[in-house]
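*Asks:* got a predicted model here, sequence first, then my questions.
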Amino acid sequence: MERLPKSIVPIIIVVVVGIIFIANSTVNINSGQAGVLFERFGGGVVTDEAPLEEGFHIVAPWNSVFVYDVRQQTIDESMKVLSSNGLDITLDVTIWFEPTYDQLGLLHKERGENYIRKLIQPAVRSASRTVVGRYKPEELYAQKRESIQNEMYDETQQLLKNQYVQVNRILVRDVSLPATIKQAIERKLKQEQESLEYEFRLEKAAKEKQRQEIEAEGKARANEILSASLTDKILQEKGIQATIELSKSENSKVIVIGSGKDGMPIILGNN
């Protein structure tokens, strides 16, 4: 094998060093990510400048770039907490969160890359224990899930204040009670429902009775008014009108004028 000319060796060395330099000096940040620059000889983590945005970047080979996902992320947590009377409650929650973009350097410097495990998860667990500890099991079973979520969110926000992350929402997927407690609560709720149905039937019957009484009273009052308005002359006139109408009928009959009570006609025959 022939040896390379001595003049080419320096060129090869320069090319290799150049390739290594370029390889260590380029950073590609993907969509939904941002980079935190660490200057080895310039004061460490850069916190007073905006993070490196998506795209291709060239940095000094002795510096480092730590890439973070800055999109909204999701954590599913299942934890056991205690109710106000000391019973175990299993709580399944989902947390939506993201790092605060403009403070990504501070997050990296003060909390590190494992901020989810060190910061967010402990805060949510603590908030869950605080909120669930305010309620009895039957209250958790019947309580609106949205109100529990809101309380947990507020507690978490307080714990993560000035921690360079933001929690967008906490969703309670499930609240699991001990089987015996759950059965007892369901029996109680069933009894309460049956009681409400019985009260509804009683109230309906009472209203129907009241309606009938009002209707009967109205009819009686109408009859009183009608009786008071029917004088002897009016009745006699009505009788005469009825006699005239009957006399026009084709059926055979005999009409005796003035022989009835109070001088009213008597009609005989209805062939």
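*Replies:* That came through, no problem.
*Asks:* going forward, measure contacts between C-alpha atoms and count neighbours the same way
*Replies:* Will do.
*Asks:* mind listing the strands for the stretch 151-271 of the chain?
*Replies:* Along the stretch 151-271 of the chain, counting by DSSP state E, counting those that start in this stretch, strands occupy 165-176, 254-256, 266-268.
*Asks:* which parts of the last one are buried?
*Replies:* In other words, strand 266-268. I267 (16 or more other CA atoms under 10 Å).
*Asks:* re earlier: can you tell me which of the strands of the stretch 151-271 of the chain is most buried?
*Replies:* Stretch with highest mean neighbour count among those: strand 165-176 (a mean of 17; mean count of other CA atoms under 10 Å).
*Asks:* which strands or helices does that strand pack on?
*Replies:* strand 88-99, helix 145-159 (3 or more CA pairs under 8 Å, 6 or more residues apart in numbering; DSSP states H and E).
*Asks:* for R211, give its distance to G112.
*Replies:* 75 Å (CA to CA, to the nearest Å).
*Asks:* burial measure for I8, as a count.
*Replies:* 9 (other CA atoms under 10 Å).
*Asks:* the one 10 residues further on too?
*Replies:* Counted with other CA under 10 Å, the neighbours of G18 add up to 12.
*Asks:* any buried residues in the helix or strand containing it, and which?
*Replies:* According to DSSP states H and E, G18 maps onto helix 8-25. By 16+ other CA under 10 Å, the buried positions in helix 8-25 come out as 24-25.
*Asks:* take this one as well and set it beside the first:
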Amino acid sequence: MARKGRDMSTPSRYEPGKPPVKLIVGGVVAVVLFFVVIAFVSSFYAVVDAGTRGVYKVFGDVADTPLEEGFHLKAPWADVENINVRQVVVEERVAAASFDLQQVQTTIAVNYYPEPGKVAQLYKKIGADNLDWERVLMRPRIAEITKAVTAKFSAENLIRQRAEAKLLITEQIKKELADSGLVVVEVSITNFDFDATFNQAIEAKQVAEQRAQQEENELKRKKIQAQQQIVEAEAKKQAQQFETDAQAYRTRISAEAEAERTKIQATAEAEAQKALAASITTTLLKWRFLEKWDGVMPKVMGGNGSILMQLGLDDDEKK
């Protein structure tokens, strides 16, 4: 029996250099199964990121209590959507009229964050994004309150009393949003923009006030200088008077001292003369004579006898 050869017209299921079809199909099936398993397993848990809260939904029904940050188990048919609860800022430019009917463009910046425990209610009523909250809750109230407060101030007082206007706007915005689920942290008035005519008037007034202030300062300076000159003149006058009084006092004291010295000296001299007069006796005079006498008798003698007899020495000796 003759052996039949292979029909060369039929392609072979395996060709050298190419992977088998079964191997390719098996690999694809394995990859698909892997992702199916991963998806199936991941459907049993949810991760709530930091700075967010998780809104738990089951077939569109939203749970009232949001999930905290971290890992949470859930039913495979449930869905968890992360809602940002970090602080954000919304800026609104509001056109309003002041008390004196000046047009004012006021730019308000409000820092706020959603209250973490109320994100589920916000999600139900408004939406999951802060843009939705700002569009529905924040911006209309900011505009309304800013217009109402601006109308209470004149254009000039809006500039002068900016802090008071900011306080009123802040209080009203916090009051309006108290039960909305949004917490207002801070309100800032970043800019007041007036029309060109008012800006020119304000600039002219500021220039006039600056000039008036300069003139007032110059007047005060001159007044102070005049007062200083008066004080200096008075001080100089007092110094001269003091010097005159001091000189007169020195002269009087010197005269009194000289008079006292003269008096004391005269008294001393008088006492000395008196003492001297009292101390001069005949015996003393004779004694002084004898101290000066050289013992030589005078060559010419009078009729009364010797000089000793004239001085009375003989009488003394006799006594």
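*Replies:* Yep, that arrived. Only a predicted model underlies this, so the values are computations on that prediction, with no experimental measurement involved.
*Asks:* out of the helices and strands packed on strand 165-176 of structure 1, the one nearest E197 of structure 1 is which?
*Replies:* When these are compared for distance to E197 of structure 1 using CA to CA, the nearest one is helix 145-159, at 25.5 Å.
*Asks:* how much space separates P137 of structure 1 from T90 of structure 1?
*Replies:* Taken as CA to CA, the span from P137 of structure 1 to T90 of structure 1 is 11 Å.
*Asks:* same question, F41 of structure 1
*Replies:* To T90 of structure 1, F41 of structure 1 is 50 Å away according to CA to CA.
*Asks:* more crowded one of those two?
*Replies:* Just comparing F41 of structure 1 and T90: by other CA under 10 Å the higher neighbour count belongs to T90, 16 against 8.
*Asks:* identify the residue of structure 2 aligned to the more buried one.
*Replies:* Counting by TM-score structural alignment, T90 of structure 1 lines up with Q105 in structure 2.
*Asks:* indicate which one of the helices and strands packed on strand 165-176 of structure 1 is closest to K80 of structure 1.
*Replies:* strand 88-99 (4.5 Å).
*Asks:* quick revisit: between P137 and T90 of structure 1, which contacts overlap?
*Replies:* Common contact partners of P137 of structure 1 and T90 (CA atoms under 8 Å, 6 or more residues apart in numbering): L177.
*Asks:* and stretch 137-152 of structure 2, which stretch of structure 1?
*Replies:* Going by TM-score structural alignment, stretch 137-152 of structure 2 sits over residues 119-134 in structure 1.
*Asks:* meant to ask about stretch 200-212 of structure 2, not that
*Replies:* Against structure 1, stretch 200-212 of structure 2 falls on residues 183-195 (TM-score structural alignment).
*Asks:* got a list of contacts for that stretch?
*Replies:* Stretch 183-195 of structure 1 is touched from outside by 138, 141, with contacts defined as CA under 8 Å, 6+ apart.
*Asks:* which helix runs longest in structure 2?
*Replies:* helix 196-279 (DSSP state H).
*Asks:* what's the following helix or strand after that helix?
*Replies:* Later in the chain than helix 196-279 of structure 2, the nearest helix or strand by DSSP H and E is helix 282-292.
*Asks:* in structure 1, what stretch matches that next one?
*Replies:* Helix 282-292 of structure 2 corresponds to no residue of structure 1 when matched by TM-score structural alignment.
*Asks:* tell me what that helix is packed against?
*Replies:* Going by 3+ CA pairs under 8 Å, 6+ apart, helix 282-292 of structure 2 lies up against no helix or strand.
*Asks:* now it, how far from the centre of its chain.
*Replies:* Mean C-alpha position of helix 282-292 of structure 2 versus that of the full chain (CA atoms, centre = their mean, to the nearest Å) differs by 105 Å.
*Asks:* show me what whichever helix or strand comes after it is packed up against.
*Replies:* Remark: after helix 282-292 of structure 2, the chain's next helix or strand is helix 307-311, criterion DSSP H and E. Under the contact definition 3+ CA pairs under 8 Å, 6+ apart, helix 307-311 of structure 2 sits against no other helix or strand.
*Asks:* so helix 307-311 of structure 2 matches what in structure 1?
*Replies:* So helix 307-311 of structure 2 sits over no part of structure 1, by TM-score structural alignment.
*Asks:* and R129 of structure 1, how many neighbours?
*Replies:* R129 of structure 1 has 19 nearby residues by other CA under 10 Å.
*Asks:* same thing with R125 of structure 1?
*Replies:* Residues near R125 of structure 1, counting by other CA under 10 Å, number 19.
*Asks:* cool, Y123 of structure 2 as well?
*Replies:* As a burial measure, Y123 of structure 2 scores 17 neighbours (other CA under 10 Å).
*Asks:* in a helix, it, correct?
*Replies:* Yes: looking at Y123 of structure 2 with DSSP: H, G, I helix; E, B strand; the rest coil, it is inside a helix.
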